[in-house]
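S.K.: test case, fold it:
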Amino acid sequence: MRTTTNPIDVHVGQRMRLRRQMLRMDLARLAQSIGVTPDQLELFETGMNRIGAEPLQRAAVALDVAISFFFNGLGASQASYSDPVLIGDALELNRAFFLVRDPAARHRIIDLAKSLASHDASPVDGDRK
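M.R.: This is a model prediction of the structure:
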């Protein structure tokens, strides 16, 4: 096992964990779907071990995403991806968003979020006000 992590492996693992949590899928179920042990999957999700192309493709199928999902945002700031409070908030927002049936309302929510993000010059710290 490696003693240092590669930022790309960490990012891919975090995206895998995020999607698994969004689907409320437990670690054992995804591990079985991609043919690895839960312990191995945990190492992938933390970036301690690099996931190969074949199990990554199986994970994409099991998680119902394009393989590119795991690489989205790779060049962006990584500060928020490891903050458990922000991840929890994002999951809660995402679940609520899917309950909004009106397409116009969903677009207003997206516009609001983008507007708030562009006006927020403070660093991401996970604090709730």
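S.K.: going forward, measure contacts and count neighbours with C-alpha atoms only.
M.R.: Noted.
S.K.: what sits up against whichever strand or helix holds residue 111?
M.R.: Using DSSP states H and E, residue 111 sits within helix 103-119. Here helix 103-119 makes contact (CA atoms under 8 Å, 6 or more residues apart in numbering) with 97, 100.
S.K.: just stretch 32-44 next, same as before
M.R.: 9-10, 13, 27-28, 31, 49-51, 55-56, 58-59, 62.
S.K.: how far does the helix holding residue 111 sit from the chain's center?
M.R.: Put simply, helix 103-119 sits 20 Å off its chain's centre (CA atoms, centre = their mean, to the nearest Å).
S.K.: for stretch 18-38, same thing?
M.R.: 13 Å.
S.K.: now swap in stretch 73-83 and tell me
M.R.: For stretch 73-83, the distance to the chain centre is 10 Å (CA atoms, centre = their mean).
S.K.: measure it end to end?
M.R.: 16 Å (CA to CA, to the nearest Å).
S.K.: mind listing what's buried along that stretch?
M.R.: Of the residues in stretch 73-83, residue 81 count as buried by neighbour count, 16 or more other CA atoms under 10 Å.
S.K.: re the thing from before, highest neighbour count among the contacts of stretch 32-44?
M.R.: residue 13 (26 neighbours; other CA atoms under 10 Å).
S.K.: correct me, but that one touches residue 49?
M.R.: No: judged on CA atoms under 8 Å, residue 13 makes no contact with residue 49 at a distance of 9.1 Å.
S.K.: I'd like the structure of this one too, to check against the first:
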Amino acid sequence: MAHPVDEHVGKRIRHRRWLVGMTQQQLAEKVGIKFQQIQKYETGANRVSASRLWDIADALEVKVGFFFEGLEETDDGGPAGQVIPADLIGDKEALDLVRSYYAIPENQRRRLFELARVLSDVA
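M.R.: Now for the predicted structure:
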């Protein structure tokens, strides 16, 4: 059985790979491994070593800490799960929206973000 942190890291790898429009094969080539290994990382079936996570972060142009965002700790210091709802990460429409958002030039993206924040405060 996969550890919840390994599953979370795998989901974050898949999420980021999808956002940048990269296939498992392309990521595997950049990292120097087989795409089947990327599949295993993304499902949490295999743990990602620190050095491999470093290479994946480099290939996906994020900091290593990105893969741990959304994890909370319980009182005993163990992982409590995701802050981001699992259905959001698996929701194609939400991911399409995020991908489109990041395709917008930064100055316009900031204005769109402020508009969304105002609209959500109104609702």
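S.K.: the contacts of stretch 32-44 of the first structure in strands, which ones?
M.R.: If you go by DSSP state E, these have nothing in strands.
S.K.: from those residues, pick the one nearest residue 20 of the first structure.
M.R.: residue 27 (7.9 Å; CA to CA).
S.K.: in space, what's closest to the closest one - neighbours in sequence excluded?
M.R.: residue 38 (6.0 Å; CA to CA, 6 or more residues apart in numbering).
S.K.: from residue 105 of the first structure, how far out is the residue nearest to residue 82 of the first structure when sequence neighbours are not counted?
M.R.: Take residue 82 of the first structure and drop its neighbours on the chain: the residue closest to it by CA to CA, 6+ apart is residue 14, 7.6 Å away. Distance, residue 14 of the first structure to residue 105 of the first structure, using CA to CA: 29 Å.
S.K.: before we move on, what about residue 76 of the first structure?
M.R.: From residue 76 of the first structure to residue 105 of the first structure the distance is 27 Å (CA to CA).
S.K.: and what of residue 117 of the first structure?
M.R.: For residue 117 of the first structure relative to residue 105 of the first structure (CA to CA), the value is 18 Å.
S.K.: related to what we said a few turns ago, now for the aligned residue in the second structure for the residue nearest to residue 27 of the first structure, how many residues are close by?
M.R.: The equivalent of residue 38 of the first structure in the second structure is residue 35 (alignment by TM-score structural alignment). Using other CA under 10 Å, the number of residues around residue 35 of the second structure comes to 17.
S.K.: quick one: contacts for the residue mapped onto residue 68 of the second structure from the first structure?
M.R.: Taking TM-score structural alignment, residue 68 of the second structure has residue 71 as its aligned residue in the first structure. By CA under 8 Å, 6+ apart, residue 71 of the first structure lies in contact with 11, 12, 15.
S.K.: I'd like those as TSV, with distance to residue 85 of the first structure and neighbour count appended.
M.R.: Formatted as TSV, those follow (distance: CA to CA, whole Å; neighbours: other CA atoms under 10 Å):
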residue	distance to residue 85 of the first structure	neighbour count
11	17	22
12	19	24
15	16	19
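S.K.: before we move on, the earlier item: which of the contacts of stretch 32-44 of the first structure lies closest to residue 82 of the first structure?
M.R.: Nearest to residue 82 of the first structure among the contacts of stretch 32-44 of the first structure, with distances taken as CA to CA, is residue 10, at 9.4 Å.
S.K.: could you find the counterpart of that closest one in the second structure?
M.R.: Per TM-score structural alignment, residue 10 of the first structure is aligned with residue 7.
S.K.: so its match sits right up against residue 44, yeah?
M.R.: Yes: here residue 7 of the second structure reaches residue 44: they are 4.1 Å apart, a contact under CA under 8 Å.
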